[in-house]
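K.L.:
Quick one, what's the 3D model for this:
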Amino acid sequence: MAAAIPSPLAVSSRSCLLPRLFCHTRPHNWKRIILPFPTDSPPLRRAALGVFAHARRGFSFQEDDYASPSDLKFVPPLKIVEYPDPRLRARNKRINTFDENLKKLADEMFDVMYKTDGIGLSAPQVGMNIQLMVFNPAGERGEGEEIVLVNPVVQKATKKTLLCNEGCLSFPGIFADVERPASVKIDARDIMGARFRFNLSKLPARVFQHEFDHLQGILFVDRMTKDVLDSIRSELKALEKKYEDLTEKPSPEKIDDYKQSKQLVGFARA
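P.N.:
The predicted model follows:
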């Protein structure tokens, strides 16, 4: 997720603005990547196995739908995958191998996130179709805290929603208003494979939801109203043309063919 810029549509009693952020680099300290920011959760506890939740238009998973060792292989440096690359819509497999390679992958994801002024990044955004995300709401290494979430699941989302201005690293230069639940309850694994459960609200909740959508093959344009989508139509068409020029293939999706039956808000049970 990219840091956002002010939008006239975002100035309302239910709005929030994500700050523009900058970055520098320093080595990661994996020992401190546990729970990265204050939440309203009770002390961490192991999550009971239960019914998985997924965003509407997302994927349901089979128990054997796990990433193979080849799915986790990567060659640095990672590069951001831009709309309308089909990898952004592909199924993302769950992870059951927690090793040094996974840590290196997360580390590389942080590097590309900071270099592109991001505050969150999901694995499919770097061409890796697996259930992995990294984020730091502060947007700067050495500020705030870093978090790695593996196989995240939304257990509950509040009915209260907020309208916020969002950007996305896979949609460079595009910022628009998106409505999302104000807080969410999450189950996930950390980089070592340990299960935990916690609640997120405010900016961390929004960053998480944006990245979680990516893991379901959902893009932030899917959650925009028609008016908001129309306001960025020309920018989306420019990205589609860029993809066609680079790949010499037709765009796998086009904004002019986009049919939105209902704006996506919230999450649904699997």
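K.L.:
only C-alpha atoms for contact and neighbour calcs from this point on.
P.N.:
Will do.
K.L.:
which parts of stretch 86-95 are buried?
P.N.:
87-95 (16 or more other Cα atoms under 10 Å).
K.L.:
list the helices and strands the helix or strand encompassing Val154 packs on?
P.N.:
If you go by DSSP states H and E, Val154 is part of strand 147-157. With contacts defined as 3 or more Cα pairs under 8 Å, 6 or more residues apart in numbering; DSSP states H and E, strand 147-157 has these neighbours: strand 53-54, strand 132-135, strand 183-189.
K.L.:
here's the other one to compare against:
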Amino acid sequence: MAVLEILLWPDARLSTLCAPVDQITDTIRKLVADMFDTMYAAPGRGLAGPQVGAMLRLFVMDATWKEGVKSPLVMINPEILSHSDERVEMDEVCLSIPGVEAPVTRPTRITIRWVDLDGETHVREMDGAEARIAQHEFDHLNGRVHFDRLDAKARAHLEAAYQ
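P.N.:
Next up, the predicted model:
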């Protein structure tokens, strides 16, 4: 497989709504394998299609590999079905905005539906790091980065520090 180039903000593709994956082909399977290689090499816990220039609604994630146990997930055409009212603020980092932590408030739990590489549909409730990673990557599919979740003052400060 291959390690792909990760696009850096403010690349316009990171602000673009992604298209659904119409069919799971060998090209999609290779892209996913390359995305996992790229994510692990970065080293990150999630990577979305647009971050490598693939403007498709898919992402890969692994919430536990840095603790020694791999739990890789590929989510194709994911949909967040529900989220908890309880929210928590945590610093997030992004492979497309290296070196910048942003305090982002997100729901603590979500229910998400997606299709895997075999075309099987899954629905799962996630919490903790897994829920946060899935929400962060899902944002990328909608053309959002963690800067977009900040108030204007905090965003301006972090953008200036990044640039």
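K.L.:
Turn the helices and strands packed on strand 147-157 of structure 1 into TSV, columns for distance to Asn151 of structure 1.
P.N.:
Shown next, in TSV, are these (distance: least, Cα to Cα, whole Å):
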stretch	distance to Asn151 of structure 1
strand 53-54	11
strand 132-135	6
strand 183-189	6
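K.L.:
where's Thr97 of structure 1 relative to Asp187 of structure 1, distance?
P.N.:
18 Å (Cα to Cα, to the nearest Å).
K.L.:
Tell me which of the two has more neighbours.
P.N.:
Between Thr97 of structure 1 and Asp187, counted using other Cα atoms under 10 Å, Asp187 has the larger neighbour count: 24 against 16.
K.L.:
so what corresponds to that one in structure 2?
P.N.:
Taking TM-score structural alignment for the superposition, Asp187 of structure 1 sits opposite Arg113 in structure 2.
K.L.:
Surely Asp177 of structure 1 touches Leu162?
P.N.:
No: Asp177 of structure 1 is beyond contact range of Leu162, at 9.9 Å (criterion: Cα atoms under 8 Å).
K.L.:
ok, which stretches of structure 1 are strands?
P.N.:
In structure 1, strands defined by DSSP state E lie at 15-17, 53-54, 120-122, 132-135, 147-157, 161-167, 175-181, 183-189, 195-201, 268-269, listed in chain order.
K.L.:
Next up, the contacts around the nearest residue to the match of Asp187 of structure 1 once chain neighbours are set aside.
P.N.:
In this structure, Arg113 of structure 2 finds its nearest non-sequential neighbour in Val123, 4.3 Å apart by Cα to Cα, 6 or more residues apart in numbering. Shown in contact with Val123 of structure 2 (Cα atoms under 8 Å, 6 or more residues apart in numbering): 111-114.
K.L.:
Most neighbours of all those residues, which one?
P.N.:
Ile112 (20 neighbours).
K.L.:
Surely it and Asp127 touch.
P.N.:
No: counting by Cα under 8 Å, Asp127 is not a contact partner of Ile112 of structure 2; they are 10.8 Å apart.
K.L.:
counterpart of Pro84 of structure 1 in structure 2?
P.N.:
Checking TM-score structural alignment: Pro84 of structure 1 goes with Pro10.
K.L.:
Next: Lys202 of structure 1.
P.N.:
So Lys202 of structure 1 corresponds to Gly128, using TM-score structural alignment.
K.L.:
about what we covered before: how close does the match of Asp187 of structure 1 get to His140 of structure 2?
P.N.:
17 Å.
K.L.:
Who's the closest spatial neighbour of Thr111 of structure 2, skipping the chain neighbours?
P.N.:
Glu125 (4.2 Å).
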